[in-house]
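**Student:** Structure of the sequence below:
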Amino acid sequence: MSINVPRGTEDLLPEATKKWQAIEDKLNHLAQVYNYKEIRTPIFERTELFQRGVGDTTDIVQKEMYSFDDRGGRSLTLRPEGTASVARAYVQHKMHGLPEQPTKLYYIGPMFRYERPQQGRTRQFTQFGIEAIGSANPAIDAEVMAFAMDCYQALGLKSLKLVINSLGDQESREAHRNALINHFKPFKDELCSDCQQRLEKNPLRLLDCKVDKDHEAMLNAPSILEYLNEESSTYFEEVKKHLDTMGINYVVDETLVRGLDYYTHTAFEIMSEADGFGSITTLSGGGRYSGLVKELGGPDISGIGFALSIERLIMALDAEGVKLERDESVDCYVINIGSESKYEASNIVNQLRRSGIKVDQDYLDKKVKGQFKSADRLEATYAIIIGEEEIQNGVANVKNLKSGDQKTIEIKNIPSEIKTGF
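**Tutor:** Model prediction:
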């Protein structure tokens, strides 16, 4: 009986990883352009990190985490998101003491959530994300949103919508929280069991409920924008002014809330408006967090970031018919003729690779015709033909498979001749 991958996971075969590598190349390049440095954190962390950092009233912590006890009885969790881990590393390594602030970091790697698998939503998924920690300047909010939009636009997507909102500071959130409790209390028995629990603990999470989203109480719930104090309102206006000046289009949606407890002030999502993308149109999201670093034992400083799913990005590319090209051809294919030539063929392959030239050879003892077919399938530019007579003379016949030109080259000179081209 064969063993298949676990439900909610998938194998990415070479034909698929070509697309992934092209995406990763572009994202890594953008991170350099924006001056963000890569950070790599463990795939599992202490469970307490996500309980404190993400919030124990969130669906992620309550329902979706892969947690287990190790042999020492310590509770560990496969990371469900990246921000808490980055913030933990920031605090642990005292990165707030670095002379250049904010500290601008990016990551890419697998995340894990136990949820019902569906198109664009798997139990193991890959996130690319950034965090800018150490500044409460509205300009960095605009930079992060510009970075997020660039991730999609640089890959060729056009049907995009940036949606923004403000969740306000702690004072504004508390005023809005009380208004939400008073608004939803008369409807408590009509809400789903999750929302009934959230009502007292974190009523803002009701606005993100998928079950009760069409309930009348949801449709006319108090807007956070009505409860922003002067400082929060001014901050939001500054963010919008930066976006306006940068020429970045956006839509304000006062119902937008993020699913994690650490968000304050700016929150945003990027949607796909492409035909055929599906019912779940959100591609990525992010926002500002003002209490997370302090909660994890660091100084009372603010950060902002976003994360995108590579899987959903690929869905959007497919929906818009965007093709990503990545050169998978080889420069050379070494063809050996005769039983003794295979040893010299391995030597030539090795020398070419040491010179940074992409090359392959036959490992199935194919006839000459079959080896040429392999060279064609690999779209090789050159075929290097080596036989016993060539070995005796210290040369090889090199054929340009694109032009048909052929010349005899000393074996020791093959790498330099290939780099020069003919």
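
**Student:** going forward, measure contacts and count neighbours with C-alpha atoms only.
**Tutor:** Noted.

**Student:** now the residue nearest to Gly285 when sequence neighbours are not counted: how far from Val252?
**Tutor:** Across the structure, with CA to CA, 6 or more residues apart in numbering as the measure, the residue nearest Gly285 apart from its sequence neighbours is Glu269 (4.1 Å). In this structure, Glu269 lies at 10 Å from Val252, with CA to CA, to the nearest Å as the measure.

**Student:** Then Glu171?
**Tutor:** In this structure, Glu171 lies at 21 Å from Val252, with CA to CA as the measure.

**Student:** Once you drop chain neighbours, what's closest to Leu228?
**Tutor:** Once its chain neighbours are removed from consideration, Leu228 has its nearest residue in Ser172; the separation is 5.0 Å (CA to CA, 6+ apart).

**Student:** Quick check: buried residues in the helix or strand hosting that neighbour?
**Tutor:** Following DSSP states H and E, one finds Ser172 within helix 170-184. With burial defined by 16 or more other CA atoms under 10 Å, the residues of helix 170-184 counted as buried are 170, 172-173, 175-177, 179-181, 183-184.

**Student:** which secondary structure elements does that helix contact?
**Tutor:** Under the contact definition 3 or more CA pairs under 8 Å, 6 or more residues apart in numbering; DSSP states H and E, helix 170-184 sits against helix 193-201.

**Student:** in the helix it packs on, what counts as buried?
**Tutor:** 195-196, 198-199.

**Student:** got it, and stretch 214-231?
**Tutor:** Within stretch 214-231, judged by 16+ other CA under 10 Å, the buried ones are 217-218, 222-225, 227-229.

**Student:** Kindly check the end-to-end length of it for me.
**Tutor:** Using CA to CA, the span of stretch 214-231 from its first residue to its last is 32 Å.

**Student:** ok, residues contacting it?
**Tutor:** The contact list for stretch 214-231, computed with CA atoms under 8 Å, 6 or more residues apart in numbering, reads 166-169, 171-173, 175-176, 179-180, 183-184, 187, 207, 212-213, 233, 254-255.

**Student:** and this one, so I can compare the two:
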Amino acid sequence: MSDSNKKLAKLSGVKGMNDILPQESVLWEYLEATVRSMLRAYGYQNVRTPIVEHTQLFTRGIGEVTDIVEKEMYSFTDALNGENLTLRPENTAAVVRAAIEHSLLYDGPKRLWYTGPMFRHERPQRGRYRQFHQVGVEALGFAGPDADAEIILMCQRLWDDLGLTGVRLEINSLGQPAERAAHREHLIAYLEQHQDKLDEDGKRRLYTNPLRVLDTKNPALQEIANQAPKLIDFLGEASLAHFNGVQQLLKANNIPFTINPRLVRGLDYYNLTVFEWITDKLGAQGTIAGGGRYDPLIEQLGGKPTPACGWALGVERIIELLKESDLGPAPEGCDIYVVHQGDNARVQGLVAAERLRDAGLDVIFHCSADGATASFKSQMKRADASGAAYAVIIGDREVEAGVVGVKPLRGAHGDAAGQEDKQAEVPIEQLTEFLIDAMVATVDDE
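**Tutor:** Next comes the predicted model:
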């Protein structure tokens, strides 16, 4: 068999990097539109950073002894110039880098938001993928507990706008570096007493990042973690006042929460307030959003000392939750489907479709799949399946007479049209006006 006749092997996507197909993208578009509307209400502006950044941005910003940097980053050396680059595993560090590089804070604090894909090399499972998507907000230049409380309130508003229920809020305070250092000393001493019971991950973190031992998911270590010294007991007056201020503002807005002293998050740049929004409907991957305050990060990445806080939500997890709760919009059909038969009718039909689009209507023009024009019957089946409200029908007779056929395909409530919905014959120059009037009348009837 010649090389030209060999059957090519079928290619598939990378495991854990998923296609988003049309039937699912409806939910994605719904979520994105809801998020944009909510963020606009809080005065946030969109920022878009590259998918690839210098590796040092994440090792310096996230922390070298975090899971992300140690095990999960997609890093490589650029063959062109030898630079060490990484597919972004999160976006806060990148947004801060952009703010510093372009002097965004020169004229005062900024409220920024982003959305896009992130990348982490880990075992794919439900709600945890190698390419995943996040929406995040960064409030740069705000020091008070009101900023922390407001970004938490934003999440609650989003859950309300989406109709999500059963999402609970957990909060904690990580205090300031000196307070964490004092707690760290006591925590290490405590964990050393139980070193023989720690798993390999716990032993590895004992002296590098002992706070993360408290965040263990290992059931055998839960009691050890529960009895460990609590960071909140080491907080000074200013840190406690900040944390109490956040709680007061949440209570004033009727936002229920639980203080979880083991909540530390997985990134080294956090201080003071941290929080997570959690659901029990998604199994192990129950955290759908999380964040907190990260005052040290801007200086850590080369900027002037500047307070900041923010959060990120997992888009795939929210989509799963919308599905689980049977929420979100039904797929929308178009307004008009143009059916045609004959060369002259095809020309006239395409012209009519463009004029209808000029008027703001959504129009599908029937195109042949194999180069041959399908029958009227076959085209009408496609028109009905499209969800269109009306079919515009053009054949040689209609072209000669200067008219088009207009047939309702849906009843007043979007169901299939009944026998009483007869086809009308409309002069071509009156088609746009006729259809707009008909659609307005249908809405009024509803």
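
**Student:** Would you pull the TM-score for this pair?
**Tutor:** Both chains were compared after superposition, and using TM-score structural alignment, normalised by the length of structure 1 their TM-score is 0.94; 417 aligned residues with a CA RMSD of 1.8 Å.

**Student:** picking that back up, which residues lie in contact with the residue nearest to Leu228 of structure 1 in this structure?
**Tutor:** If you count contacts by CA under 8 Å, 6+ apart, Ser172 of structure 1 has them with 224, 227-229, 232.

**Student:** Which of the three states applies to the aligned partner of Ala221 of structure 1 in structure 2?
**Tutor:** Under the alignment (TM-score structural alignment), Ala221 of structure 1 pairs with Ala228 in structure 2. Remark: Ala228 of structure 2 carries the secondary structure label coil [criterion: DSSP: H, G, I helix; E, B strand; the rest coil].

**Student:** Structure 2: matching residues for stretch 40-58 of structure 1?
**Tutor:** Taking TM-score structural alignment, stretch 40-58 of structure 1 hits residues 48-66 over in structure 2.

**Student:** Check which residues of that stretch are buried.
**Tutor:** Residues of stretch 48-66 of structure 2 classed as buried by neighbour count (16+ other CA under 10 Å): 51, 53-55, 57-66.

**Student:** Could you work out the most separated pair of the residues you listed?
**Tutor:** Using CA to CA, those span at most 22.5 Å, a distance reached by Ile51 and Val65.

**Student:** Run through the strands of the stretch 251-400 of structure 1 in chain order.
**Tutor:** Assigned by DSSP state E, counting those that start in this stretch, the stretch 251-400 of structure 1 shows strands spanning 251-252, 263-272, 282-289, 303-309, 332-337, 359-361, 382-387, 395-400.

**Student:** Tabulate the ones you listed (a markdown table), appending distance to Tyr66 of structure 1 and mean neighbour count.
**Tutor:** As requested, the strands of the stretch 251-400 of structure 1 are exported to a markdown table (distance: least, CA to CA, whole Å; neighbours: other CA atoms under 10 Å):
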| stretch | distance to Tyr66 of structure 1 | mean neighbour count |
| --- | --- | --- |
| strand 251-252 | 35 | 12 |
| strand 263-272 | 23 | 24 |
| strand 282-289 | 22 | 25 |
| strand 303-309 | 19 | 25 |
| strand 332-337 | 47 | 25 |
| strand 359-361 | 42 | 22 |
| strand 382-387 | 50 | 24 |
| strand 395-400 | 54 | 21 |
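
**Student:** do you know which of those strands lies nearest Phe128 of structure 1?
**Tutor:** Once CA to CA is applied to the strands of the stretch 251-400 of structure 1, the stretch that comes out nearest is strand 303-309, at 5.4 Å.

**Student:** ok so, going back, please pull up the equivalent of the residue nearest to Gly285 of structure 1 in structure 2.
**Tutor:** Glu269 of structure 1 is assigned Glu276 in structure 2 as its aligned equivalent, the criterion being TM-score structural alignment.

**Student:** ok, now Thr408 of structure 1?
**Tutor:** With TM-score structural alignment as the criterion, Thr408 of structure 1 lines up with Glu425 in structure 2.

**Student:** part of a helix, is that match?
**Tutor:** No: the assignment for Glu425 of structure 2 by three-state DSSP gives strand, which leaves it out of any helix.

**Student:** Just give me the longest helix of structure 1.
**Tutor:** With secondary structure taken from DSSP state H, structure 1 has its longest helix at helix 14-33.

**Student:** Need the residues that contact it.
**Tutor:** Taking CA under 8 Å, 6+ apart as the criterion, the residues outside helix 14-33 of structure 1 that touch it are 37, 106, 147, 150-151, 154-155, 310, 324-326.

**Student:** repeat for stretch 198-209 of structure 2
**Tutor:** 65-66, 188, 191-192, 195, 210, 212-213, 216, 221.

**Student:** Inside helices: which ones of those residues?
**Tutor:** Going by DSSP H, the helices hold 188, 191-192, 212-213 from these.

**Student:** and of the residues you listed, the nearest to Ile364 of structure 2?
**Tutor:** Of all these, Ile364 of structure 2 sits closest to Arg212, with 54.6 Å by CA to CA.

**Student:** Many thanks, we can stop here.
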